[in-house]
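**Q** Return a 3D structure for these sequence lines:
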Amino acid sequence: MNKFFPNVGQYWPDFGQATIDTLLMTILTMVISGMFGIIIGLILLSTNENGLTPNRIVYIILDKIVDIGRAIPFIILLVAIIPFTRLLVGTSIGTAAVTVPIVVGTIPFFARMVQNSLMEVDPGVVEAAKAMGTSNLGIIFRVYLKEGLIPILRDLNFTTISVVGLTAMAGIVGGGGLGNMAVQYGYQRGANDVTFVSLIFVLIIVFISQMIGNAVIKLVLHGRKV
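**A** Just a heads-up that it's a prediction; the model follows:
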């Protein structure tokens, strides 16, 4: 171990905190982005020309905001919203600070995925609900969100994996977590073993996240069959 990982031992306690920071950033991002992403996705779905409440102006404005948000490279976004980050959390470095641009970058990404997933809901089911006198709000909850639950769960699973990657990228600017371990303690100090072990920890988090997501999807599918 000392031959292949000579520097890991002295930083081992830091790996625990870095892992916790990465998990906190991921969970917090998914909670906030999941909530706002679903809301924005539903608004985009409802206000398009074939939606429940068509509104061309609202749709165009929100659609362009989502497109722009998805087009901005994350590393540029990190720097571009530093003033907003400082205003919100009082600093531009650290776990809390980096969570802000991760959330900002994830919301439009997830919102578009939600919109696309809900657009796959059978229009016939929607029309049937309308014919039965179901309100627009009822259609959203009883039709779109119910029928689109599995695709949305898949979107959440995929987005979670992407967010773990963003937390690692945030280490470039001292964002904390395993990415920071890989850059600050590994790359900058020439400790390649620290970088490698950080990578292994990130991959473990990704694999576990994917396993949990797949398990939840199977559980929901099983519940529907029952």
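**Q** C-alpha only now, for contacts and for neighbours.
**A** Noted.
**Q** need the contact list for the nearest residue to L153 once chain neighbours are set aside.
**A** Leaving aside its sequence neighbours, L153 sits nearest to I217 (Cα to Cα, 6 or more residues apart in numbering; 6.6 Å). Contact analysis of I217 by Cα atoms under 8 Å, 6 or more residues apart in numbering lists I150, L153, R154.
**Q** Could you double-check that the last one lies in contact with G213?
**A** Yes. Applying Cα atoms under 8 Å as the test, R154 and G213 come out as touching, 7.5 Å apart.
**Q** Just the buried ones from the contacts of I217?
**A** In the contacts of I217, burial by neighbour count holds for I150, L153, R154, counting by 16 or more other Cα atoms under 10 Å.
**Q** what would those residues look like in CSV with secondary structure and distance to L137?
**A** Shown next, in CSV, are these (DSSP: H, G, I helix; E, B strand; the rest coil; distance: Cα to Cα, whole Å):
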residue, secondary structure, distance to L137
I150, helix, 20
L153, helix, 21
R154, helix, 24
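**Q** Now show me the structure for the sequence below, then we'll compare the two:
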Amino acid sequence: MIENYLKVPGSTIALAASQTLYMVGWSLAAGAILGMILAIILVLTRPDGLLENRIIFFIFSTTVNIVRSVPFIIMMVAIMPLTKLVVGTRVGTIAALIPLIVHIAPYLARLFESSLLEVNTGIIEAAQSMGATTPQVIWYFLIPEAKASLILALTTGTIGLLGATAMAGAIGAGGVGNLALTYGYERLNMPLMIVTVIILVVIVQLIQSLGNVIARELRHN
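**A** From the prediction side, this is the model:
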């Protein structure tokens, strides 16, 4: 019944959903790790940071800004040689992971940096006065104090990444966004387009709500 209304096999819809979850899940995991590393470097080496180094800060900050300024669709095409080198192909769901990671890592880095900078400097000074090393300050004081804000930053990044997966269809990555474009827009299938938009809106609302709940619980604890 639903398949006849949407004019698309259920298996195609299920495949698109699984492709979107695959791309978002793996690229978010890798991007969050890289983003956190970059954020910590930026926070430590910035002026008045624990390991102040203006040269390193300038290099990493400039690199993050440059990568963030490149539109995703252009970046996806520009780094195809790197994608080919890493995963052995330029097209497909797996190939989309490389540009998605490169896209989301610096974006999350800035969000995480802002979260870490919100931590009261008095806490850092107290940790240092107790003899805590820089890694201990980061692991036991900086990150725990910023964890609620970090969760909200990760939530924002996840929603942005979900939108980027739609553009990944340009290299045959599939996904719900590509389903709406290929089977909806190009075939003038308005019911399918409406349904896919509703699905994406629901997913975004669920992600945001989950992030808000987790952040609120962390703040209370």
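**Q** buried ones in the helix or strand the residue nearest to L153 of structure 1 falls within?
**A** Using DSSP states H and E, I217 of structure 1 falls within helix 192-225. Buried residues in helix 192-225 of structure 1, counted by 16+ other Cα under 10 Å: 192-199, 201-202, 205-206, 209-210, 213, 216-217.
**Q** Trace G211 of structure 2 over to structure 1, please.
**A** Matched to structure 1 by TM-score structural alignment, G211 of structure 2 sits across from G213.
**Q** Contacts only, for its match.
**A** Residues near G213 of structure 1 by Cα under 8 Å, 6+ apart: L153, R154, L156, N157.
**Q** Of all pairs in the residues you listed, which one spans the longest distance?
**A** Within the contacts of G213 of structure 1, L153 and N157 form the most distant pair, 6.2 Å apart (Cα to Cα).
**Q** Counting neighbours, which bits of the top helix by length along structure 2 end up buried?
**A** What stands out as the longest helix in structure 2, according to DSSP state H, is helix 10-45. Of the residues in helix 10-45 of structure 2, 13, 16-17, 19-28, 30-32, 34-36, 38-45 count as buried by neighbour count, 16+ other Cα under 10 Å.
**Q** which helices and strands sit right next to it?
**A** When contacts are defined as 3 or more Cα pairs under 8 Å, 6 or more residues apart in numbering; DSSP states H and E, helix 10-45 of structure 2 sits against helix 54-69, helix 93-117, helix 143-167, helix 176-179.
**Q** What is the corresponding segment of structure 1 for it?
**A** The aligned range for helix 10-45 of structure 2 in structure 1 is 12-47, by TM-score structural alignment.
**Q** Mean per-residue distance, that stretch versus structure 2.
**A** With mean Cα distance after the TM-score superposition for structure 1, stretch 12-47 of structure 1 departs from structure 2 by a mean of 0.9 Å once superposed.
**Q** hang on, the earlier thing: so how far is V206 of structure 1 from the match of G211 of structure 2?
**A** According to Cα to Cα, to the nearest Å, G213 of structure 1 stands 11 Å off from V206 of structure 1.
**Q** D155 of structure 1 too?
**A** Applying Cα to Cα to D155 of structure 1 and V206 of structure 1 gives a distance of 15 Å.
**Q** repeat for M132 of structure 1
**A** Separation of M132 of structure 1 from V206 of structure 1 (Cα to Cα): 44 Å.
**Q** just N157 of structure 1 next, same as before
**A** 10 Å.
**Q** do the same with I172 of structure 1
**A** As defined by Cα to Cα, I172 of structure 1 lies at a distance of 19 Å from V206 of structure 1.
**Q** F196 of structure 1 too?
**A** As defined by Cα to Cα, F196 of structure 1 lies at a distance of 15 Å from V206 of structure 1.
**Q** repeat for I65 of structure 1
**A** Separation of I65 of structure 1 from V206 of structure 1 (Cα to Cα) stands at 29 Å.
**Q** ok, now V104 of structure 1?
**A** Per Cα to Cα, V104 of structure 1 is found 21 Å from V206 of structure 1.
**Q** can you check R154 of structure 1 too?
**A** 14 Å.
**Q** Let me see the contact set for the corresponding residue of structure 1 for L97 of structure 2.
**A** Matched to structure 1 by TM-score structural alignment, L97 of structure 2 sits across from T99. Taking Cα under 8 Å, 6+ apart as the contact definition, T99 of structure 1 lies against M25, L28, T29, T167.
**Q** biggest separation within those residues, which pair?
**A** Greatest spacing in these, by Cα to Cα: L28 and T167 (11.5 Å).
**Q** ok, the alignment partner in structure 2 of V164 of structure 1 - how many residues close by?
**A** With TM-score structural alignment as the criterion, V164 of structure 1 lines up with L162 in structure 2. L162 of structure 2 has 23 neighbours, counted by other Cα atoms under 10 Å.
**Q** Then I159 of structure 2?
**A** Per other Cα under 10 Å, the neighbour tally for I159 of structure 2 reads 17.
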